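Q: Below are the sequence and a predicted model for it; my questions follow.
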Amino acid sequence: MQNSDFDIAEIIEGTTKLLVPRESITEIVPPKEPAFFNPRAKLNRDFSIIAYSAFLKNFDGPKIFLEGLSGLGARGLRVSNEIKSVEKVVINDLNPSALEIAKRSARLNELKNIDFSENEICRFLSDYSKKGNRGTIVDIDPFGSPSRYIDCGIRATMHGGMLSVTATDLQVLHGLFQNACKRRYGGTPIKVEYGNEIAIRLILGCIRSVAGRLDIEFIPLFVESDMHYYRVYLKILNRPDQEENLGYIIHCKKCGKREVSLEKKTNCESCGEKNHHAGPLWIGKMFDKKFLEQMLDETKNFQVDKTCERVLQKCILEEDMPGTYYTLDEIASRLKTSPIRLEKIIEVLHESGFKASQTCLNPTGFRTDADIEKIKEFF
C-alpha cells in the first residue's frame, strides 16, 4: 500500500515540521498503518532534545546520532533539525512506508545531515559496533520491552557516549506477569505505591547485567516516567564496573517500612512480618546532578513543554536522596486520615533535621531519610 493511500497531515513539534497520518491526531488510539505516531509522546521527545543537546555540548569527539526504531522518525528528525552541533543522524526502521514519510519530512525541513536505513535494529546497530564507527548517542525506543536490544545498543555506543532506552511493557514491569518480568529483566517487582521507581530500577538492572558481561560501566544521567513509558539516559564507559549496584528493594506491607539492600532480608526489622522483595535491580543513583543542571539550562534554547523545567527542578532536589519514595495517600491511608499538603510534610521533616524533597516520579510523592514511623508521627 502506498503512502498516497493514506491521509497525511503536517504538524510542528519544537521547530520541526513532521508529516504524520492524520488519524494519529484525530483518533484517541493512533493507527498502526502506515506507521504508528503518538502525538502525546511529544513531552518524551522534548526531554530527548534537551538531554541530547546538553550531552553533546560537553562531548569532545564526533557527534553521531543513531535511532534504531524510528517509526516516522520524529525524534531523529528533531535532533537533525534542532540540535545544530549534530554532524550526522541515521534513522532506521523495518517499515518502508514509515521511512518514506520520514524522508518527505526531511525534505520539508531541508535537512542535509540525515541518512535512512531499512533494517532489523540489531543488524543496523551491528554496522556501527566497530571502534571508530560507533554512535555518540544511540536511541532505542521499542514497543514493549527493550531487553532484546540492549546488547547491540551498548556495542554501538562509543566510549563516553550516551545510550537512551525506552520501555513500554508496564504491565510486566508492575508485576502483572512476574515470570515474563524475570525473563526479560532478570528480576521481579512488587506491587507498591512507588511501582514506577521499581520498574525503572529493573530496567537499569537489566542493562547493568548485560553491560557487566561486556565489561562496560554506565552512569545514569536522567530517568523519566510519563504515561505509558519509562526512559533512561546513560553514559557508557568502556571499562569494567567495580561497584556493587545490583540488589533489592525490601518492603514490609504491614507497617510500610522499606529499604534498599544488597541482600534479601526475610523479616521486617520493625514489626517482624515477612518482607516482600523486588529485584535483583539497580540500587545506585538514577540521576546526575551536573547533567540535570545542564539539561535545565538547555530548556531556554528550545521550544519544549514547560513541564520539562518543572520536572528537572524536582530531579535536582532528589538527586542525592534515598532510594524509594512515599506518597501522601499511602501515609494517610495507613493512618486512616486525610492527606496533608506535600509542602507541609517536607517543611516539617526539614525542621526536624531530616532530608526531604519532592520526586519527579509522582506528583504527591516525597523522598526522605526519615523512617516510616517518624513520617506517621509527623502526619
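A: Yep, that arrived. Being a predicted model, the structure only gives us computed values, none of them experimental.

Q: make it CA atoms for all contacts and neighbour counts henceforth
A: Noted.

Q: what residues are up against Asn275?
A: Ile250, His251, Cys252, Lys253, Lys265, Thr266, Asn267, Cys268 (Cα atoms under 8 Å, 6 or more residues apart in numbering).

Q: cool, and Asn44?
A: Under the criterion of Cα under 8 Å, 6+ apart, the neighbours of Asn44 are Asp226.

Q: what about it, distance to Thr166?
A: 10 Å (Cα to Cα, to the nearest Å).

Q: repeat for Arg341
A: Distance, Arg341 to Thr166, using Cα to Cα: 33 Å.

Q: Next one for the comparison:
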Amino acid sequence: MRERGMAITIPGLDVPLKAVREGLAEVLVPAEEIRAPKKAPVFYNPAMVVNRDIAVLVLRAWWARGGLDRPLRACEPLCGCGVRGIRFALEVPSVGEVMMGDLNPSAVRLSRENVRRNRVEERVRVELSDANVLLTQHSAPGRRFDYVDLDPFGSPAPFLDSAVRALRSRGLLALTATDMAPLCGVYVLACVRKYGAIPARVDYAKELAVRILLGALARVTGAHDMGIRPLLAHATDHYARAYCVLLRGQGKASESVSRLGWLAHCPSCWERELLPGLGSLPERECPSCGRRRLIAGPLWTGRLFDSEFCHAVAEEANRVPWVSRRARRVLELLAEEADGPPTYYSLPKLCDALDLGLPPVRELVSALRERGWWASRTHFDPQGVRTNAPAKELVKAIRELVKAR
C-alpha cells in the first residue's frame, strides 16, 4: 500500500482525502487516520489489509474449486470506502457482479467515486441501504448471492440471519468479529448476549473466539434447515475471521448442530477437551487431576479448517504478487496446522506458570514429533504449539529442552 499526492476533495463530501493503493485498487480514503469507526465520516482501516488480502485469495481458490459455469455474484453489505468489493472485481477473475451497500451517505458517495476511479462501474453497484435490508431484498430464490462478506465494526451477530437467507445453497459466507474482548472471556455477559455462549479466559482464547463465532452461525443456519462446513478461519490482531460453505437440507442442519458442544478446560493441569453434544454439561471435576474445570460453550467442536482448501489458498498466494508478506505468512501457518487437533498451548503462559525457560517453538515441535506426537506451530500465536500430546508430555518435552540448553 502506498500513498499518492496531496489531500483531495470530491463534491458532496466535506472530508480531506488521500489516495492509497491496496492490491490492484487505488482508492480515496480519509486523509486523517481515525481509529474509532463511529467517529469517522467514512472508515478505512489499513490494519485490515491482511484480512482483505486473504479474502481475495479465498475467493479465487474457492471459485477454482467450485466448478461453476457462470460469473460469481458477491455482496458486501457494510462497504465503508468500498476497497474490499473493488478488489474483488479487480483481482478475482470469476467475479461478475459485486453488490455493495452502506447506511452512511458519505460512505456510499466515496465508494461510488472509488468504483468510478477503478473503472469497475459495469460490475460493481453501491446502494444506500441498511445491511439487513439489502440482504433481505436478495433472499428470494434467483436473487441470492454466491458469496456474502460481513465485515462490521464489532459483532456480526445482528446480520447473520439475513446473510444466511441471502446465500444460495453451497454459497460461501465470510464473517469478521472485532469484539474480541467478549469472545475471549473479558466480558462474559456481552458474549452471552451476542453469541449465546459462555466464553473462558484461556491461553488459546483466539481459537475459542472462532469456535464461539461458528457455534452462533450454526444455530442460525439450523433454524433455516442449513448446515455449515468451515473452510478456513483465522484470528490476527484484533479480530476473528471465518469462511463457511452453507449447505441446505435438514440432514446438513442436524449434522452441524450435532457438532455443537462444550469446552472443558483445567487451569491446574492444562488438560482440555472439546465435547460434542448439548444434552448435558461436562463434569466439573478434571479426570486427570481432580481439580475444578472451566466450562465454555455452546460452541463449535468440529474442524476449523479444510486442509486441502487451506493449502490451495496458500498456493494461490504464490500466484498473486501484490499480496502482503504477512498474509502469505498467515496462510503458510494455516496450511501447516490445518490437519491438527483442536486447541493449542501458549508457551510463554505455560512456561511462566511452571517457572521454566522458554524453548524455541521449532525445537519443541521437532521434539514432540520425534516422540510420535502430532505437532505444529499455529498462526493464532507466534509462541504457540498445536499438538495432540497430553499436557504432561508437553511439559516433559519442555523440561528436557530447557535442561539441554
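A: Okay, I see it. Bear in mind the structure is a predicted one, so any value in this text is a computation, not a measurement.

Q: and the contacts of Asn275 of the first structure, which two are the farthest apart?
A: Maximum pairwise distance among the contacts of Asn275 of the first structure (Cα to Cα): 13.9 Å, between Lys253 and Lys265.

Q: Would you mind pointing out the helix or strand Ala278 of the first structure falls in?
A: strand 276-282 (DSSP states H and E).

Q: distance from that strand to the second structure after superposition?
A: In the superposition with the second structure, the average deviation recorded for strand 276-282 of the first structure is 0.6 Å (mean Cα distance after the TM-score superposition for the first structure).

Q: can you pull the buried residues of the helix or strand that that strand is followed by?
A: Downstream of strand 276-282 of the first structure, the first helix or strand assigned by DSSP H and E is helix 289-298. Neighbour counts using 16 or more other Cα atoms under 10 Å place Lys289, Phe291, Leu292, Gln294, Met295, Leu296, Glu298 of helix 289-298 of the first structure among the buried residues.

Q: distance of the second one from Leu246 of the first structure?
A: For Phe291 of the first structure, the distance to Leu246 of the first structure under the criterion Cα to Cα works out to 23 Å.

Q: Also the first one?
A: Lys289 of the first structure sits 21 Å away from Leu246 of the first structure, going by Cα to Cα.

Q: Now which residue in the second structure aligns to Lys374 of the first structure?
A: Matched to the second structure by TM-score structural alignment, Lys374 of the first structure sits across from Glu393.

Q: same deal with Gly68 of the first structure?
A: Aligned by TM-score structural alignment, Gly68 of the first structure pairs with Pro77 of the second structure.

Q: Not counting residues beside it along the chain, what's closest to its match?
A: Gly101 (4.5 Å; Cα to Cα, 6 or more residues apart in numbering).

Q: contacts for stretch 163-178 of the second structure?
A: Stretch 163-178 of the second structure is contacted by residues 132, 135-136, 138-141, 143-156, 213, 220-221, 224, 238-248 when judged by Cα under 8 Å, 6+ apart.

Q: Might you report the residue contacts of the equivalent of His238 of the second structure over in the first structure?
A: Superposed on the first structure with TM-score structural alignment, His238 of the second structure falls opposite His228. Shown in contact with His228 of the first structure (Cα under 8 Å, 6+ apart): Thr168, Leu170.

Q: Relative to Phe378 of the first structure, how far out is His228 of the first structure?
A: The gap separating His228 of the first structure from Phe378 of the first structure is 34 Å, by Cα to Cα.

Q: got it, and Gly61 of the first structure?
A: 52 Å.

Q: do the same with Ser48 of the first structure
A: On the measure of Cα to Cα, Ser48 of the first structure and Phe378 of the first structure end up 39 Å apart.

Q: Settle it for me: which of these two has more neighbours?
A: Ser48 (20 against 12; other Cα atoms under 10 Å).

Q: For the more buried one, which non-adjacent residue is spatially closest?
A: Nearest to Ser48 of the first structure is Arg75, by Cα to Cα, 6+ apart, at 7.8 Å.

Q: Next, the one you found: secondary structure please.
A: helix (DSSP: H, G, I helix; E, B strand; the rest coil).

Q: cool, the one 10 residues further on as well?
A: Secondary structure state of Ser85 of the first structure, per three-state DSSP, is coil.

Q: Enumerate every residue touching the aligned residue in the second structure for it.
A: Correspondence of Ser85 of the first structure to the second structure, assessed by TM-score structural alignment: Ser94. Ser94 of the second structure makes contacts with Arg60, Trp63, Pro71, Leu72, as judged by Cα under 8 Å, 6+ apart.

Q: Which of the three states applies to the spatially closest residue to Ala312 of the second structure that is not a sequence neighbour?
A: Closest residue to Ala312 of the second structure in three dimensions, ignoring its sequence neighbours and counting by Cα to Cα, 6+ apart: Ala61, at 6.3 Å. Secondary structure, three-state DSSP: Ala61 of the second structure is helix.
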